[in-house]
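> missing the sequence, but the structure's below:
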C-alpha cells in the first residue's frame, strides 16, 4: 500500500483539526523525548516540536513518500522510516503521540499496553483514531468490495475496519499501567468542496488497501461503483458543498 501525500493533503484542514484537538488536550508536560507514531507528512510533528522546544522529537512513518514530504519542510524533527507494530524506542518516551494511525494495526489488546510500557514515569500516551467504520463511507466500501468480480481479491483488504475496541476496553487495557486514563469521542461535521469529495477523501486513506489489491481495469471499475453509492449517501447541498460527518476516538493516558 503506497500513500500519496498530495491526495492525503487535499483535505488537510479537516484532517488536521482532530490532531490539533489532541494536542490541546495534552496535560502539562516538559518532555525530553517525544515520538509521533504514523507522522505522515509531519504537520502535527512540527507542531509538537514547536510546542516542546527542549524535547528531542521524532516522527516515525512506514511510507517513504510521506516522510519525503515531511522532510521537505525545514524543522528540527528527526524523521525515521519504520513500522509502528515493531517499533522499539531508543529510550523511554515522555510523550508518545499518534494521530489517525493506530487504527491500521491489529491487536490493540497487546499494542496499547506495550506503548504504555515505553513511557517514562509521568509520561503520556496521546492517541486519536477514526471511529467511522460504521458510517456509510466505510459500510459502502465493504459492500462494494463484496459485490463484484473483485470480491476474492478484497476478502481481507479491510480487516483493519475491525481493529478498534470499545472505549471501556481501552480503559481496562491502560488503567493497570497508567495513573489516569481519559477517553472521549468527538463528532466532526466536515463541509467538503469539489466533485465526489467523500470519494476523494477516502482515496487518500480508506480506499488505498483496496486499490493496492486490484489491477488497473478492476480498480477503475471499483472506484466508479463505489462513487455511485457514495453520491446517494452523501448528496451535495444546494450550494454544491457536501456534508461529511466523522466520529473520532481520543485517548490520553498518563503513567
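Ah, there it is. Just so it is clear, the model here is predicted, and its values are computed rather than measured. Residues are numbered from 1 along each chain as shown.
> alpha carbons only for contacts and neighbour counts from here, please
Will do.
> Let me know how buried residue 18 is, in neighbour terms.
By the measure other CA atoms under 10 Å, the count of residues near residue 18 is 23.
> Likewise for residue 89?
The burial count assigned to residue 89 is 12, neighbours taken as other CA under 10 Å.
> pretty sure it is touching residue 118, no?
Yes - Residue 89 lies in contact with residue 118 (CA atoms under 8 Å); the separation is 7.2 Å.
> Can you tell me the SS state at the closest residue to residue 57 other than its chain neighbours?
Nearest non-adjacent residue to residue 57, counting by CA to CA, 6 or more residues apart in numbering: residue 34, 4.8 Å away. Here residue 34 is recorded as strand under DSSP: H, G, I helix; E, B strand; the rest coil.
> Can you give me the separation between residue 34 and residue 23?
13 Å (CA to CA, to the nearest Å).
> just to revisit the earlier point, correct me if wrong: the residue nearest to residue 57 contacts residue 95.
Yes - the criterion here is CA under 8 Å, and residue 34 meets it with residue 95 at 4.8 Å.
> more neighbours, the two?
Legend: neighbour count by other CA under 10 Å for residue 34 and residue 95, higher for residue 95 (28 against 25).
> tell me the SS of the more buried one?
Per three-state DSSP, residue 95 ends up strand.
> show me what contacts it?
31, 33, 34, 35, 119, 123, 124, 125, 126 (CA atoms under 8 Å, 6 or more residues apart in numbering).
> Sort out which of these are buried, if you could.
Buried by 16 or more other CA atoms under 10 Å: 31, 33, 34, 35, 119, 123, 124, 125, 126, out of these.
> Any figure for the gap between residue 176 and residue 117?
For residue 176 relative to residue 117 (CA to CA), the value is 11 Å.
> Which of these two has more residues huddled nearby?
More neighbours surround residue 117 than the other of residue 176 and residue 117, with 17 against 13 (other CA under 10 Å).
> Find the nearest non-adjacent residue to that one, please.
Closest to residue 117 by CA to CA, 6+ apart is residue 177, at 7.5 Å.
> For the one you found, grab the count of nearby residues.
Residue 177 has 18 nearby residues by other CA under 10 Å.
> ok but it is inside a strand, no?
No - Residue 177 is assigned coil when assessed by three-state DSSP, not a strand.
> Was I right to think residue 251 contacts residue 181?
Yes - the pair residue 251 / residue 181 is scored as a contact, 7.3 Å apart, by CA under 8 Å.
> and here's the other structure:
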C-alpha cells in the first residue's frame, strides 16, 4: 500500500485461494466486537481488490465497513464488485488512503489489515494510535508476509543489485521488508495495555502451472520492479527471463506441482474496556 507501484488486481487474484487463507485464519481468532445494539464500524487497511473485505461483511452482516487502499486500480475493482448495501443490510464502501498516514477519523470496533503493512515502514509506530482509535474493547488484527529471506525474495533482491540492473532498480527488490517478529509485536501491543495474541504460520502452498512462483510474485513483490521498467518492454522481458531461471532452480516442480513455502506473522490485539 505504501508504494508508488502500479498494481494489477487481476494478476493478484490469480492466486486468490492461497492469499485468502491467512485472512480466514486471522478472522477466526477475532472475538465478538463491542458494538452492543448498533452496527459495528470496521476499517480494512490495504483492502486491495476488496475480495477479503467482503468476508468481514459475512462475519458482521450489519456492519458499516470501509476499505482503504492507495492503489487506484485496486479501488476501482473493489468499488465495482463490492461497494454498496451488503446481504445482511450493512454497508461497504472504499476510500483512497495511504497506510503510512492513515489515522482513525472516528471510533472503530475493528481495524484489520491483510498482507499490506509490510509495505509501510512506519507501521509499528502507528499501532498505539490505531489502538487509541478503537472503541473500548475493540480489536486491531493484522497479518503480514514474513518470507523475505526465502529464495523468491532473496533472489529478487540479488538480481536487482547486479551490475546490469543496479542503476535502474536499486533497492526495489528489498525495500518492503518492514515487519517485526511475533514477539516484537506482542511486546509492543501488551505494552500499551492490549490483550494480545501473536503467532506465525508457514503455509506449504502447492502451486500449479508453468513457472507458478514467478506468476505469484508478479502480483506482489515484483510490482515495484515492473512499475520501474514499465516503459521498456525489452528490459521487462529480459529481467523476467533471468528471474524465472533463478526461480526454476530454487523451486523445482514435483509430480503434483511446485511447493512454495510462505511464512506469515499474525497479531490480534483487543483494547481494554
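Structure's in. What do you need? Here the structure is a predicted model, which is why all the values come from computation and not from measurement.
> Could I get the contacting residues of the residue nearest the centre of structure 2?
The residue lying closest to the centre of structure 2 (CA atoms, centre = their mean) is residue 115, at 1.6 Å. Shown in contact with residue 115 of structure 2 (CA under 8 Å, 6+ apart): 46, 142, 143, 144, 145.
> most neighbours, which of those?
residue 46 leads the contacts of residue 115 of structure 2 on contacts (other CA under 10 Å) with 28 neighbours.
> What is the longest helix along structure 1 packed up against?
Longest helix in structure 1 by number of residues, with DSSP state H as the criterion: helix 216-233. If contacts are counted by 3 or more CA pairs under 8 Å, 6 or more residues apart in numbering; DSSP states H and E, helix 216-233 of structure 1 sits against helix 136-145, helix 197-203.
> what do we get in structure 2 for residue 185 of structure 1?
Superposed on structure 2 with TM-score structural alignment, residue 185 of structure 1 falls opposite residue 200.
> Make sure that match is indeed in a helix.
No - under three-state DSSP, residue 200 of structure 2 falls outside any helix and is assigned strand.
> which SSE is the residue found closest to it once you drop the neighbours it is linked to in the chain in?
Closest residue to residue 200 of structure 2 apart from its sequence neighbours, by CA to CA, 6+ apart: residue 265 at 4.3 Å. Per DSSP states H and E, residue 265 of structure 2 falls inside strand 258-270.
> what's the mean distance for that strand versus structure 1?
Strand 258-270 of structure 2, aligned to structure 1 and superposed, deviates on average by 0.5 Å (mean CA distance after the TM-score superposition for structure 1).
> ok, back up a step: spit out the contact partners of the residue nearest to residue 57 of structure 1.
Counting by CA under 8 Å, 6+ apart, residue 34 of structure 1 touches 55, 56, 57, 58, 93, 94, 95, 96, 97.
> Present those residues as CSV; the columns should include distance to residue 199 of structure 1.
Formatted as CSV, the contacts of residue 34 of structure 1 follow (distance: CA to CA, whole Å):
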residue, distance to residue 199 of structure 1
55, 39
56, 38
57, 34
58, 32
93, 37
94, 38
95, 34
96, 31
97, 28
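> Highest neighbour count among those residues?
residue 95 (28 neighbours).
> and the gap between the counterpart of it in structure 2 and residue 32 of structure 2?
With TM-score structural alignment defining the correspondence, residue 95 of structure 1 maps onto residue 110 in structure 2. The spacing between residue 110 of structure 2 and residue 32 of structure 2, counted by CA to CA, is 10 Å.
> what do you get for residue 271 of structure 2?
In terms of CA to CA, residue 271 of structure 2 sits 13 Å off from residue 32 of structure 2.
> Please say which of those two ends up with more neighbours.
A count of neighbours by other CA under 10 Å puts residue 271 above the other of residue 271 of structure 2 and residue 32, at 22 against 13.
> ok, and what's touching stretch 144-151 of structure 1?
Contacts of stretch 144-151 of structure 1 (CA under 8 Å, 6+ apart): 154, 155, 214, 218, 222, 225, 226.
> swap the cut-off to 6 Å and go again
residue 226 (CA atoms under 6 Å, 6 or more residues apart in numbering).
> Quick one: end-to-end distance for it.
8 Å.
> Quick check: buried residues in that stretch?
Across stretch 144-151 of structure 1, burial judged by 16+ other CA under 10 Å covers 144, 145, 150.
> how about the second one, what's its partner in structure 2?
Here residue 145 of structure 1 is matched to residue 160 in structure 2, going by TM-score structural alignment.
> re the thing from before, roughly how far does the residue nearest to residue 117 of structure 1 sit from residue 198 of structure 1?
Using CA to CA, residue 177 of structure 1 is found at 39 Å from residue 198 of structure 1.
> picking that back up, ok, the contacts of residue 115 of structure 2 vs residue 21 of structure 2, which is closest?
Of all these, residue 143 has the smallest distance to residue 21 of structure 2: 11.2 Å, by CA to CA.
> check contacts around the closest one.
Per CA under 6 Å, 6+ apart, neighbours of residue 143 of structure 2: 114, 115, 265, 266.
> The residue lying closest to it once chain neighbours are set aside and residue 144 of structure 2: what is the separation?
Counting by CA to CA, 6+ apart, residue 143 of structure 2 lies nearest to residue 266, which is 4.3 Å off, once chain neighbours are set aside. As judged by CA to CA, residue 266 of structure 2 and residue 144 of structure 2 stand 7 Å apart.
> Count the residues that sit near the counterpart of residue 136 of structure 1 in structure 2.
By TM-score structural alignment, residue 136 of structure 1 lines up with residue 151 in structure 2. Neighbouring residues of residue 151 of structure 2 were enumerated by other CA under 10 Å; the total is 17.
> just residue 72 of structure 2 next, same as before
Neighbours around residue 72 of structure 2, by other CA under 10 Å: 15.
> got it, and residue 27 of structure 1?
Neighbours around residue 27 of structure 1, by other CA under 10 Å: 12.
> Equivalent analysis for the one 3 residues further on, please.
Using other CA under 10 Å as the criterion, residue 30 of structure 1 is surrounded by 14 other residues.
> Mind telling me what element it is part of?
Using DSSP H and E, no helix or strand contains residue 30 of structure 1.
> What span of structure 2 is stretch 48-65 of structure 1 aligned with?
Counting by TM-score structural alignment, stretch 48-65 of structure 1 pairs with residues 56-73 of structure 2.
> tell me which residues in that stretch are buried?
Across stretch 56-73 of structure 2, burial judged by 16+ other CA under 10 Å covers 56-57, 60-71, 73.
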